[in-house]
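Asker: sequence first, predicted coordinates after that:
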Amino acid sequence: MQCDYFDAGVCRSCDLMGVAYGTQLAGKDAHARRLLERHPDAEWLPPLASDPEAFRSKAKMVVGGTSAEPTLGILDEARIGVDLRRCGVISTGIRAAFDPVAAFIARAAIEPYDVRARRGELKLVVVLEAPDGSLMIRFVLRSREAEGRMRKHLPALLAAVPTAAVVTINLQPEHKAVVEGPDELPLTPVDTLLVRLDDVTLHVRPGSFVQTNTGVASALYREGAEWVAAAAPRSVWDLYCGVGGFGLHVAARAAADGPGMRVLGVELSAEAIESARAAGVPGTRFEVGDATAFAERSDPADRPDVVIVNPPRRGLGARLAGWLEREGPASVLYSSCNSVSLAADLERMPSYRVDRARVFDMFPQSSHYELLTLLTRRVRRAGAGSPSRGR
C-alpha cells in the first residue's frame, strides 16, 4: 500500500507501510512462532489475512487547527494538528464523514483544544462504522459550552452524513492522557450502534471497546467459538468480555447444537456489560467486575469447563495467570493483542500447553496483530508437581 502521508513523513503510525502485504503477514506469523517456541507441539494454522486497505472500522481523530479550519488526525511533535482525513487504512464510510464533520465543527464554532496552552474545547472525534455502514460519531469535549450550538446544527450534520445513526458528546475536562471521560450526552434519540457479525448482533454503546477491524474480528470470534465447541463444555467463563464478542458467539454456536451450555461474561465496564446483555442471546449472563477478583473469589463448585480470556495489552498479569495455573480448567482460549505479554503469561502457567494457535491480522500496515491460542492443561503423573485438574 502507498500512503502520501507516510511518504511525506507527516505520519509514521503504520510502521510497515510500503512493505508487501504477504511479507507483513509472514513476518507476524514468524514473530508469534518465535515467542511461543517453547511449545513446539502446537498446531499452527495459516495466518488469517485482512483487507490491507480501508480496513479500520474505528477512527480516533485528534482535532487541531482552528474552529474555522479544523484538522482531523494527529498532533505533531510541536503539538500542532496534522490533518489525515484521507488516511487509506480507514474505511471509506468513515472517511466520507470527515469533511461534513469538519464543516459541523466550523458551523458550531467549536474551538479545538490547544494542548500547549491548555485551552479550547474539542479534543477528539471518534467514529465507529458498523458492517451495514451506519456510524457512531462522538465528540470528546472539555465541557458543555458548545452543546447548544451543536444541537442547533445537528440536523445539517445528519443531512450531510445520512449514515450517522448515533451522535454523542463525551465530556473529558482534565488535561491528561485519558482519551475520554465518564459522562456521555446523546445528541440523537438512538445511543446504541448495532454491529452484526455473523448470527450475533453486538449492541455497542459509546465508550464500549470493540475491535477496530470488523471483518477480522468476525473471523476471530467465529473461530474461537469453534475451538471452544470442540471441547464440548457445559459452562464457559468469558473474562475481559467487553461487549461480549467471544461469549455471545460461543453461546450462539452452542445453541445451534441444542440448549444446555451456560456462558458467564465478566467485564469492568458497566457500559460494555449493558451492551452485552442487550444482545439477548440465550444461555448468557454478564456481570460487572474485575476479572482477577472474580476468579479469585469464585466457588470451586461453580467453576467452568473452559475459560476465555481477552485481556488488554498488558496481559493477564501474575495474579490471574497464577489463579489459572492453580485452579484453572482443562481448556483456556486466550486471545492476545500483544504476544509478548501472552508469552510472559504462559511462563506463569507451565501446566498448560499451546494446543493450537493462529495469527489474525487485525492491524495491517503495522507490526501489531491478534494471536488466538487454545491452551490445554497437561496431564501430569502423580507426584510430579501440582496435581492436574484435567478432565
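Answerer: Right, received. Where do you want to start?
Asker: only C-alpha atoms from now on, for both contacts and neighbour counts.
Answerer: Will do.
Asker: do a quick rundown of the strands in the stretch 101-250 of the chain.
Answerer: Secondary structure of the stretch 101-250 of the chain (DSSP state E, counting those that start in this stretch): strands located at 122-129, 135-141, 164-171, 183-186, 193-197, 200-204, 235-239.
Asker: export those strands to a markdown table and tack on distance to R253?
Answerer: Formatted as a markdown table, the strands of the stretch 101-250 of the chain follow (distance: least, Cα to Cα, whole Å):
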| stretch | distance to R253 |
| --- | --- |
| strand 122-129 | 25 |
| strand 135-141 | 28 |
| strand 164-171 | 29 |
| strand 183-186 | 34 |
| strand 193-197 | 13 |
| strand 200-204 | 10 |
| strand 235-239 | 13 |
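Asker: mind putting the ones you listed in CSV, mean neighbour count and distance to I80 included?
Answerer: Shown next, in CSV, are the strands of the stretch 101-250 of the chain (neighbours: other Cα atoms under 10 Å; distance: least, Cα to Cα, whole Å):
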stretch, mean neighbour count, distance to I80
strand 122-129, 24, 13
strand 135-141, 24, 18
strand 164-171, 23, 22
strand 183-186, 16, 27
strand 193-197, 20, 32
strand 200-204, 23, 32
strand 235-239, 24, 40
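Asker: dropping in the other structure now:
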Amino acid sequence: MDCSYYAAGRCRSCTQIEVPYPEQLATKQREVSDAVGAVEWEPPFHGPEAGFRNKAKMVVAGTIAEPTLGILDRGGLGIDLAGCPLHERAVVAAMPALRELITRARLTPYSVPERRGELKHVLVTGSPDGELMIRFVLRSSEALPRLRKHLGELREQLPHAVVISANLLPAHAALTEGEQEIPLTEAQLLTMRLNDVDLLLRPGGFFQTNSTVAAGLYRTAAQWTDELAPGSVSDLYCGVGGFALHLAAPDREVTGVETSAEAVDGARLAAARRGAAARFEVGDATATAYLDADLVVVNPPRRGIGELAARLDASRARHVLYSSCNPATLARDLAAMPSLRPVRARLFDMFPHNQHAEVLVLLERR
C-alpha cells in the first residue's frame, strides 16, 4: 500500500507497511500457529490491503479556520490525515464536509497542550451499503447550538449520513469518547449488512473494523457450526449479535450475552427484523450460566477470557468457538482449558500493515 503520509514521515501507525503483504500474512500465520499448535489450518482470510477500515477516529486540532483531522504529534499538535488510505472510500470522502462544518459552526478544536477548546474528536463509521454514522466528541454542551444550526447543511452535503450524534467528554484524559451521547438525528442505528445479516450499530457500540474480513469470519463460523449441528449455542461477549445471528437456525437454541444494554437492544431488534431464532440478554459473560450449551462462542477483548477458561473447561460444552485478537492471551486461555482440544483454526487479517492478528479456533471436548 502506498501512503504519502508514511512516506513524508507524518505518520508511523502502520508499522509493517514496508513489508510485502504476503510476508505480513506469513508472519501472522506463524504467530497464531505458535499460539494454537498443530491443528487443521484453513488458508488465511484477508481482504484488500487499502480502503478496508470502516471506522475513522480522527483527533481534531489546529484552528477554526484550518482544523486538522488525524492524530497528534508528541507535542500535542495536530497532524492532518484526512485522506488516510486505510479508511473506506465513503469515510474519506466525508472529511472535506466535516472540515467545512467545523469552520462554519465555529467549533473550536480542543488544544491538548493548553487544555482548552471544544471539539476533541470526529468519529466516522461507514456501513457496507455506504451509509455513515458521524459522532462529534465535545468537551461540553456549549457548542451544541451551533452544531445543530449547521446540521442541515452537513446533511445536504452528506445525504448518506444517517446517524449523527454528539458525545460529551469533559475530562482532559487520553480517552476517545465520554459516557453521555446526545442524538442529533432521529435515526440512531446504523445498519451494517454482512453476508445476508443486518447488524444494527448504535453510537459507541463495538463493531469489527474490517467489514469484508468480518463477513468472512462470520461465514466461517457458520459453516463450522452447521457441520457440528449443535442443538444449543451460547454467544458470550456477543456485542450486536454478529456470531449469534449468523449461527441462528430454526432447530437451534441460540442465546447471546453482553454487558452493554444498548448492544443487546440492537441485537434484539436485528433478530426480530430477521425473524431469527436467537435471544439476547444483558449479563456478565464471565459469570454467565450458559456454559453448558452444545457450542459456546467467545469473542473477548484483547485481555482474553481469564477465569472463564477454567469454568468452560469444567462445563458440559462439547465445543467452543474462540475468536481472538491477541495470540498471547489466546495461548494462555487454551492452556487453561486442557479438557478442550483445538482441532481447527483460521487466521483472519483484520488489520493489514500492523502486527495485530484475529484467529478463529474450534475446540472440542476430549
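Answerer: Yep, it's here. These numbers come from a predicted model, not from an experiment.
Asker: of the strands of the stretch 101-250 of structure 1, which approaches S298 of structure 1 most closely?
Answerer: The closest of the strands of the stretch 101-250 of structure 1 to S298 of structure 1 is strand 235-239. By Cα to Cα, the value is 11.5 Å.
Asker: ok, which of the strands of the stretch 101-250 of structure 1 comes nearest A30 of structure 1?
Answerer: Among these, the nearest to A30 of structure 1 by Cα to Cα is strand 235-239 (27.9 Å).
Asker: and the closest one, which stretch of structure 2?
Answerer: Under the alignment (TM-score structural alignment), strand 235-239 of structure 1 falls on residues 232-236 in structure 2.
Asker: helix, strand, or coil at A90 of structure 2?
Answerer: Under the three-state scheme (DSSP: H, G, I helix; E, B strand; the rest coil), A90 of structure 2 adopts helix.
Asker: that one matches what in structure 1?
Answerer: By TM-score structural alignment, A90 of structure 2 lines up with G93.
Asker: its match contacts E129, doesn't it?
Answerer: Yes. Look at G93 of structure 1 against E129 with Cα atoms under 8 Å: they come within range, at 7.2 Å.
Asker: buried sites along stretch 295-311 of structure 2?
Answerer: Across stretch 295-311 of structure 2, burial judged by 16 or more other Cα atoms under 10 Å covers L295, V296, V297, V298, N299, P300, G304, I305, L308, A309, A310, R311.
Asker: distance from that stretch to the middle of the chain?
Answerer: Averaging C-alpha positions (Cα atoms, centre = their mean, to the nearest Å) puts stretch 295-311 of structure 2 18 Å from its chain's average.
Asker: go on, stretch 234-249 of structure 1?
Answerer: Remark: stretch 234-249 of structure 1 is offset 14 Å from the chain centroid, using Cα atoms, centre = their mean.
Asker: quick check: the residue nearest to E69 of structure 1 when sequence neighbours are not counted vs L333 of structure 1, distance?
Answerer: Excluding its sequence neighbours, the residue lying closest to E69 of structure 1 (Cα to Cα, 6 or more residues apart in numbering) is A106, at 6.8 Å. Plainly put, A106 of structure 1 is 48 Å away from L333 of structure 1 if you go by Cα to Cα, to the nearest Å.
Asker: more neighbours: which of the two?
Answerer: In this view A106 of structure 1 and L333 are compared by other Cα atoms under 10 Å, and L333 has more residues nearby, 24 against 16.
Asker: what is the neighbour count of A173 of structure 2?
Answerer: Using other Cα under 10 Å, A173 of structure 2 is surrounded by 9 other residues.
Asker: residue in structure 1 paired with it?
Answerer: In structure 1, A173 of structure 2 lines up with K176, judged by TM-score structural alignment.
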